[in-house]
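Here is my input, please return the structure:
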Amino acid sequence: MSEQSLDLLLNEMTLDEKIAQLMQLATPFFKGSSDNGEITGPMEEMGIDESIIKSTGSVLGASGAKEIKAIQKQHLQDNRLGIPLLFMSDIIHGYKTIFPVPLAIGCSWDLQLAEKSAEIAAKEAAVSGVHVTFAPMVDLVRDPRWGRVMESTGEDPYLNSEFAKAQVRGFQGNDLTHDINRVAACVKHFAAYGAPEGGRDYNTVNMSERELRETYLPAYKAALDAGSEMVMTAFNIVDGIPATGNKKLMRDLLRDEWKFDGVLISDWGAVKEQIPHGVAEDGKEAALKAIKAGLDIEMMTTCYVDHLRDLIEAGTVDESLLDEAVLRILQLKKKLGLFENPYRGADEAKEQSLIMSDEHRQAARELAAKSAVLLKNDQVLPLQKQQEIALIGPMAESGDILGQWSWRGSREEAVTLSEGIKTKIGPDNLRTAQGCGIESATEAQLAEAIETAKTADIVVLALGERSEMSGEAGSRSNIQLPQVQLDLIKAVKQLNKPTVAVLFNGRPLDLHGVADQADAVLEAWQPGTEGGNAIADLLYGDVNPSGKLTMSFPHSVGQVPVYYNHFNTGRPKDAPDAQERYVSQYLDSPNDPMYPFGFGLSYTSFTYHDLTLSTDSLTFGQPLTVTVTVTNSGQTAGEEIVQFYTRDHVGEVVRPLKELKGFQRIKLEPRETREVHFTLTEEQLRYHHADLEFTSDPGTFTVYVGPNSKECLAKSFHLSH
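All right, here's what the predicted structure looks like:
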């Protein structure tokens, strides 16, 4: 279908048909679904009738080729103009084959594997009939109390931007029209959803426009530069106005400044939520603000279908605003090839052979192993296959290792840690006991755990959160493990057995009671379908841990937010002339996190030396080359993530103490040495000034290179304009 044909189609549509294209409804509303469109209960309360459903533009949450084809077939019969539906779903880190949660994927620092995981998710979703995924989520996160940190790749704008681009490439490929194995990406949540006050979901966000542009917007822009077809609005306010009705954010910045001409969709119910926010008196005003802000699709509320006709007929809204929104939706349907092939990639036969294939599971296993971070190891790991293992803890035999946003994932099909270890060493040297539940325990459970541990050579404690304890609406004020699990660690430790703690969680934790008790700590996150196999690979040294944290682990929740790229103060604690008391510090806690950004151990050791700069003066058009020598000084081959940071010592506004500018993953054999090179240009030193101009300042800078953000070699240079 040509662009001219779309214009003709738009002209044929009635006002009500155009408004209905802006409506997104959940699967049960539609004939052909498992509920067959029976409008009852909450659906009935929305006031949706059959005429609206027949003209609705998109569907939320349908799954499976058979169901989606049935809904589409019925809709094409009912829709007067034969306009196909768009099917959209939350495919965040896998469709049926579940990969680690995005925060874990970030800790892999492996952009190629992240892209591959998105490509596999797209293949499984597309063959099941899905057209659009509500991913990637690229919100920058600094507060582990917020449950949705598990959906982000971390606290750094540069790294988040790189992962955003990789995931968009993976989902969409190069040709959405002809590659039916891909799906359209929808970057979210625009904007700054990751900065809610108190870490409480849906809460107020309050920051300067300079901070917004400098730190929070880059990853969204990177996703759009990579071609993301859609953007989803955030629930929160931006500069006092809910994002969904925020004209400055959505139309002035997103549409006019960034030239985004794709589809803009609200999050669930967000248009109507302008009323409790206090910026809209009723649904009519909510619709007015949203359409003027440039919002195309309203998800699961009815402000548009209830009020847009009246607003247009009264002259309050120009019909051209409606037309441009409808045209964008039709253009996406055209790009996906739905007018020619409304069923696109949906294929029941391929669905059976492709989904959860061995190839997909192997990729999930590899990414889960690369995502895990070894936080501590007092010469306990790797385990030896002849050792007698006591595997104890509520996560030992649990399939709840997929994370909250694993919509189509099956806990029953997930490989548990117990299964992974048995596959690795056989059943003879493994004994298991629950020890406690996630948040409750009995004396019998504890007694069984102690007896199981007594005869073992080594104890592996499988601990963590239920998936529902993080994710959306999963905010927590206490980010320690539940007390019963801390009590279990303490009781087992009294046996004086070497003890390894394996953690399954969706956020950085306060690890007091874990890191000080266990001899080794492996952060496994929520590792996905192949989690048990991947962790067994790591525990027994078949894979050498290489993951590095992309979000800092605090000493306590009282430090939060704590992040590596923070500003200095007028009274920094580490200043040469710092007084004992009157400096920026806590009296009862260090300022630094327990484990900083970029931290992660290996079964070998890497030595950094001979940091050199090609010149001590950087100018426009004359890049600077940074060289460091890295040696594997241990006895085992391993992969190291070499990290490159800079600091601008004097700016027009205060600059961060360190900023990540690049990284390289290298593999070294024992005693092997390699030079690693980074190129630094003047453009990489630019930032938003007080007037929001994006330029650099001449002056002194420092380059840092090292294994994490804390332990680095340093050299200084001068930037000249």
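
Every contact and neighbour count from this point should use C-alpha atoms.
Will do.

how would you label residue 718: helix, strand or coil?
Following DSSP: H, G, I helix; E, B strand; the rest coil, residue 718 is assigned to strand.

distance of it from residue 457?
Per C-alpha to C-alpha, to the nearest Å, residue 718 is found 57 Å from residue 457.

what's around the residue lying closest to residue 681 once chain neighbours are set aside, how many residues?
The spatially closest residue to residue 681, leaving aside those adjacent along the chain, is residue 623, at 4.6 Å (C-alpha to C-alpha, 6 or more residues apart in numbering). Burial of residue 623, expressed as a neighbour count using other C-alpha atoms under 10 Å, amounts to 16.

cool, and residue 686?
Neighbour tally, residue 686, other C-alpha under 10 Å: 14.

which residues does the closest residue to it other than its chain neighbours contact?
In space, and not counting its chain neighbours, residue 686 is closest to residue 696: 4.1 Å by C-alpha to C-alpha, 6+ apart. Counting by C-alpha atoms under 8 Å, 6 or more residues apart in numbering, residue 696 makes contact with 682, 683, 685, 686, 687.

So which of these are in helices?
Applying DSSP state H to these, no entry is found in helices.

Could you also give me the structure for this second sequence? I'd like to compare it with the first:
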Amino acid sequence: MAKNMESLLEQMTLEEKIAQLMQLATFFYKGAAGDGEITGPLEDMGIANDVVQNSGSVLGASGAWEVANIQREHLAENRLGIPLLMMADIVHGFKTIFPVPLAIGCSWNTELAEKSAEIAAKEASVSGVHVTFAPMVDLVRDPRWGRVMESTGEDPYLNSVFAKAFVRGFQGEDLTNDTHRVAACVKHFAAYGAPEGGRDYNTVNMSERQLRESYLPAYKAALDEGCEMVMTAFNTVDGIPASGNKKLMRDLLREEWGFDGVMISDWGAVKELIPHGVAEDEREAALKGLEAGVDIEMMTACYAKNLEDLVASGELSEALIDESVLRILNLKNKLGLFENPYRGTSEELEKEVIMSEEHRHVAKELAIKSSVLLKNDQVLPLNKKQKIALIGPFAQNGDVLGPWSWQGSKEAAVQVYDGLLAKISEANLLVAQGSGIETITEEQLTQAVETAKKADVIVLALGEASEMSGEGGCRADIRLPEAQLKLVAKIRELGKPVVTVLFNGRPLDLHGVIAESDALLEAWYPGTEAGSAIADLLFGDANPSGRLTMSFPYSVGQIPVYYNCFNTGRPQGENKQERYVTHYLDIPNEPLLPFGYGLSYTTFAYSDMSLSADSLTENSSLDVTVNVTNTGERAGEETVQFYIRDLSGEIVRPLKELKGYEKVWLEPGETKQITFTITEEQLRYYHSDLSFQSDKGKFHAMIGPNSNELTIKEFVLNK
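Model (predicted):
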């Protein structure tokens, strides 16, 4: 890092500084594909061309040729030769697409998660990208919200573990010298995953204690791992939109946590302070955004049009602008852009690296590990000599990448039909569309039934189109579309074995599907190698090992429903008919499928759970051990889950909290002893005064295959 950024800052005019705080989309820049579309957008935003010449970063540029062209044109006109930062949404793969993050979470495999981010960074970097807007670590409890697919689930501990893994994968150990890595940007700060009604961009309303205990840990974990950037959330936090929330951004993020990296708004979020109702106009929005600590304004021009005047009037200190500009310059310097503005960019390496066999192999492995077997009445694995009818809108469909796969190719994705055909003869694989995603005709239904009649077993490939989840993809009714439910019901009437494979970006209400299926495989959006991975799972060439990281509701009326909830003063007991307790009259309290749930082609038994002591202190620890045995006939991987409950706290404590897990591979008949260590630090939580400490008293240690099937041992914390 040769340049002195403070010296460079001193050479900049106020106009040049302000321009560094603006991020514009690719089409504003000379040298971009489609060059010539610049004038109209500039007029729409009310900014001059010199702002573009001095701007600091580009949104959505990719491809070595285009990025190099944009950077070259920019440097030819930029007075001080300050290079552009190229940023993009590389969420679950660049062109080799991995499963969506919610699916990756269900792998409980941080090594593969890290590897997927490393591969995404490599493909993106040779295509000219410097920064990815990932990982998204928002904790999620409402599957109506479309963006649950972008999170790793409902648990603070597990989200934190994955947040660290993704940051390590994107950034590596030496971001300056490893040009095959990219800077990570954790999002969305904060609590974007808790919008009222599960509706995107909506109000978030919670106590600061709950914010700190459940929603902030994963962001903090990403920053502790060295994440270079933070993106603000669209939502309010305690009544103040995040992009203008000084308490959240300056006081907590910068002062308390010590974060001195770059903070960027989400698309248009600074200007959105106006419709939120905390800014009268763009001038006030600019003032509040910068005072809150937002360094880069994405795709609106409040800063560009108003900061100079705010400084002149004395309402804003130029020192605040200098702080933001220096953070941006430091990131560019850390990435080595002053020495090499074309960092990592290579048209030759693009051909060699992108969608390589090695990358596709990892994508397939992660798709296998991410799929969750939800039901199996001795139908799976399939026999390769059986005649199979593959029916449904996803039978021959490349829409298996999911949202936030903007560089992915549906044409390059392995379809389910092709995956199965690689395993069995064409004569044994019959196919029919059966229905569209949301439509069905009598002709489709008739063809599906006639095809199914010729088969020994039916595989239904069903789900949501990718645009039905992701940003803006919120749904109040989270069942499969009625057209597909009609198809399921008609096929079930034949009385033949039915295996359903689901493609979706959220936990679904499975009524009309799970009871009508003899086996059910949750594949999520598996990515580029979808068909290959599903074929391995269906035929038993791979053993399912995924475990849910977000509960599946019995009904949308339960939402939010999550495992680490509080008890009430009137909990429901074994007598489900008792009226004056917390319950519904028409549905269970419990989710249909709990956090941590998942089946295998083998079975596991837990025995001999014990504690090394019945108490611990602040300076001691105790071990909890359990034996896990593979009681089935084939090898498999079990995810042993460890939970703790604080039985009496100053604040009501969750019924259980995940504190650790271990993945163990067991041959048939093999037993392994698994050990978890309990320390006083694991028992701390935020009290009513926001102090972070533990309480003496009784606790439960719990181990099992999921959050619902647990063996319990009691211990005491002495203080």
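
follow-up on the earlier one: what's the counterpart of the residue nearest to residue 686 of structure 1 in structure 2?
Using TM-score structural alignment, the partner of residue 696 of structure 1 in structure 2 is residue 694.

do you know how far that match is from residue 147 of structure 2?
Taken as C-alpha to C-alpha, the span from residue 694 of structure 2 to residue 147 of structure 2 is 34 Å.

And residue 309 of structure 2, by the same measure?
With C-alpha to C-alpha as the criterion, residue 309 of structure 2 and residue 147 of structure 2 are 38 Å apart.

out of these two, which sits in the more crowded spot?
Shown here are residue 309 of structure 2 and residue 147; by other C-alpha under 10 Å, residue 147 has more neighbours (27 against 13).

Surely that one touches residue 468?
No. Look at residue 147 of structure 2 against residue 468 with C-alpha atoms under 8 Å: they stay out of range, at 10.2 Å.

Now do the shared contacts for these two.
Contacts common to residue 147 of structure 2 and residue 468, judged by C-alpha under 8 Å, 6+ apart, are residue 474.

Show me the contact partners of stretch 426-436 of structure 1.
Outside stretch 426-436 of structure 1, the residues that reach it (C-alpha under 8 Å, 6+ apart) are 386-397, 418, 421-422, 441-442, 445-449, 452, 484-485, 488.

of the residues you listed, buried ones?
Of all the contacts of stretch 426-436 of structure 1 considered here, the ones buried according to neighbour count by 16 or more other C-alpha atoms under 10 Å are 388-397, 418, 421-422, 441, 445-446, 448-449, 452, 484-485, 488.

Among these, name the ones in strands.
When DSSP state E is applied, these are split such that 389, 390, 391, 392 fall in strands.

Who are the contact partners of the first one?
Applying C-alpha under 8 Å, 6+ apart, we find residue 389 of structure 1 in contact with 429, 430, 431, 456, 457, 458, 459, 460.

Quick one: map it onto structure 2.
That one, residue 389 of structure 1, aligns with residue 388 by TM-score structural alignment.

State the distance from its match to residue 561 of structure 2.
In terms of C-alpha to C-alpha, residue 388 of structure 2 sits 37 Å off from residue 561 of structure 2.

Please apply the same query to residue 3 of structure 2.
In terms of C-alpha to C-alpha, residue 3 of structure 2 sits 53 Å off from residue 561 of structure 2.

Those two: which is more packed in?
residue 561 (24 against 13).

Residue 551 is in contact with the more buried one, correct?
Yes. Counting by C-alpha under 8 Å, residue 551 is a contact partner of residue 561 of structure 2 at 7.0 Å.

Mutual contacts of these two, please.
Common neighbours of residue 561 of structure 2 and residue 551 (C-alpha under 8 Å, 6+ apart) are residue 591.

Tell me, how many residues neighbour residue 210 of structure 1?
Residues near residue 210 of structure 1, counting by other C-alpha under 10 Å: 16.

With residue 317 of structure 2 instead?
Around residue 317 of structure 2 there are 14 residues (other C-alpha under 10 Å).

Locate the residue nearest to it when sequence neighbours are not counted within the secondary structure: which element?
Distances taken as C-alpha to C-alpha, 6+ apart put residue 311 closest to residue 317 of structure 2, at 5.9 Å, once the chain neighbours are dropped. Using DSSP states H and E, residue 311 of structure 2 sits within helix 302-312.

Report the contact partners of residue 674 of structure 2.
Contacts of residue 674 of structure 2 (C-alpha under 8 Å, 6+ apart): 625, 626, 627, 628, 662.

Reformat those as TSV; add distance to residue 332 of structure 2, secondary structure and neighbour count.
Listed next are these as TSV, based on distance: C-alpha to C-alpha, whole Å; DSSP: H, G, I helix; E, B strand; the rest coil; neighbours: other C-alpha atoms under 10 Å:
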residue	distance to residue 332 of structure 2	secondary structure	neighbour count
625	49	strand	18
626	50	strand	20
627	51	strand	15
628	50	strand	23
662	39	strand	15
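
Now flag whichever of those residues is closest to residue 436 of structure 2.
Checking those against residue 436 of structure 2 by C-alpha to C-alpha gives residue 662 as the nearest, at 40.8 Å.

does the spatially closest residue to the closest one that is not a sequence neighbour belong to a helix or a strand, and which?
Nearest-residue entry for residue 662 of structure 2: residue 640, 5.2 Å, with adjacent residues in sequence omitted and distances by C-alpha to C-alpha, 6+ apart. For residue 640 of structure 2, the host element (DSSP H and E) is strand 636-646.
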